[in-house]
Each structure stands twice: as structure tokens, then as C-alpha cells.
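Trainee: following is a predicted model, sequence given first.
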Amino acid sequence: MHDLVGAVWRTSSRSNDQGLCVEVADNLAGVHGVVGIRDSKDQAGPVLVVSPSGWTSFVDAIRAGRFVA
């Protein structure tokens, strides 16, 4: 289990107000070596924890269009 104390959660600047997005806490990468990801509709729910390099690879794949809607 990872300590996410001090996490600053944010959504994408492209998010809308419908609440259909995820929140990310990437401010912990330098301190704890993790990036937290959670559902914006369930802020007390589970958190997915990935490595900073895993998060970067995921974001790069989205930007490159590797996921089909």
C-alpha cells in the first residue's frame, strides 16, 4: 500500500463538468515514486497507483491515438 498523503488531485484541462473523468496526483512522483489515479465521481474509492514512467507511457499512447473509442 502506498502513502498518498499530500496528493494534489487534478483533472485534465480538457475535462467537462459532467464528472466523467479521472483525477491524477502526479505531484507524488518525485517524493514517493508513484502517480495516483482515481475516479472523479468516487473520490473516497480505490486509487490506481502506477510508476511515473508507466503514467508517461500511458499519456503518450493516448496522445498518439493508440486507443480506439
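Mentor: Looks like it arrived, so ask away.
Trainee: can we go C-alpha only for contacts and neighbour counts from here?
Mentor: Will do.
Trainee: give the buried residues for whichever helix or strand residue 62 is part of.
Mentor: Secondary structure assigned from DSSP states H and E places residue 62 in helix 52-63. Residues of helix 52-63 classed as buried by neighbour count (16 or more other CA atoms under 10 Å): 52, 55.
Trainee: got a list of what the residue minimising distance to the centre of the chain touches?
Mentor: In the chain, the C-alpha nearest the mean C-alpha coordinate belongs to residue 24, at 2.8 Å (CA atoms, centre = their mean). Neighbour list for residue 24: 8-11, 35-38 [criterion: CA atoms under 8 Å, 6 or more residues apart in numbering].
Trainee: before we go on, here's another structure to hold up against the first:
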Amino acid sequence: MSQTPDNWRKSSRSSNQTNCVEVGRVNDGAAVRDTKDRSAGYFTTTGQQWAAFIDAVKNQRFD
């Protein structure tokens, strides 16, 4: 079942930067889009995929 993302938000660490992403809510997951080109669309993840991504970021697996 598809859902339009809502409650878009940008990280508070982004301040006034323009090269950021925003995260929105969809059913049991998240949607992600580029703040510089919102009209380009977004991609979605399941809740499990999003949780795994956040865990990887917190554990610095992308550094």
C-alpha cells in the first residue's frame, strides 16, 4: 500500500546548509528526498531498513 510521505524534517545539525536531505514518514518506514530538488521525488524504506541505516550511522560504519 502506497502512502504520500508527511511530516518532512531536516536534521537540526544541517543549520542553514542547502546540501541536505529531509526525512518524511510513510506507513511503517521512511521517505528521503534532496532539499535542493524536492520535485525530483523521494525514495522509501521499510521500518526495518530505516532502523538498520540509523544504526549504521550511529555506529560510524560509513566513515
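Mentor: Sure thing, it's come through. Values in this document were obtained by computation on a predicted structure and should not be read as measured data.
Trainee: before we move on, back to that, mean deviation, the helix holding residue 62 of the first structure versus the second structure?
Mentor: Overlaying the second structure shows helix 52-63 of the first structure at a mean distance of 0.8 Å from the equivalent residues (mean CA distance after the TM-score superposition for the first structure).
Trainee: centre of the chain to that helix, how far?
Mentor: 10 Å (CA atoms, centre = their mean, to the nearest Å).
Trainee: same check on stretch 25-33 of the first structure?
Mentor: Relative to where its chain is centred, stretch 25-33 of the first structure has its mean C-alpha point 11 Å off (CA atoms, centre = their mean).
Trainee: then stretch 27-34 of the second structure?
Mentor: The chain centroid and the centroid of stretch 27-34 of the second structure are separated by 5 Å under CA atoms, centre = their mean.
Trainee: please enumerate the strands of the first structure.
Mentor: According to DSSP state E, the first structure carries its strands in the segments 22-25, 35-39, 48-50.
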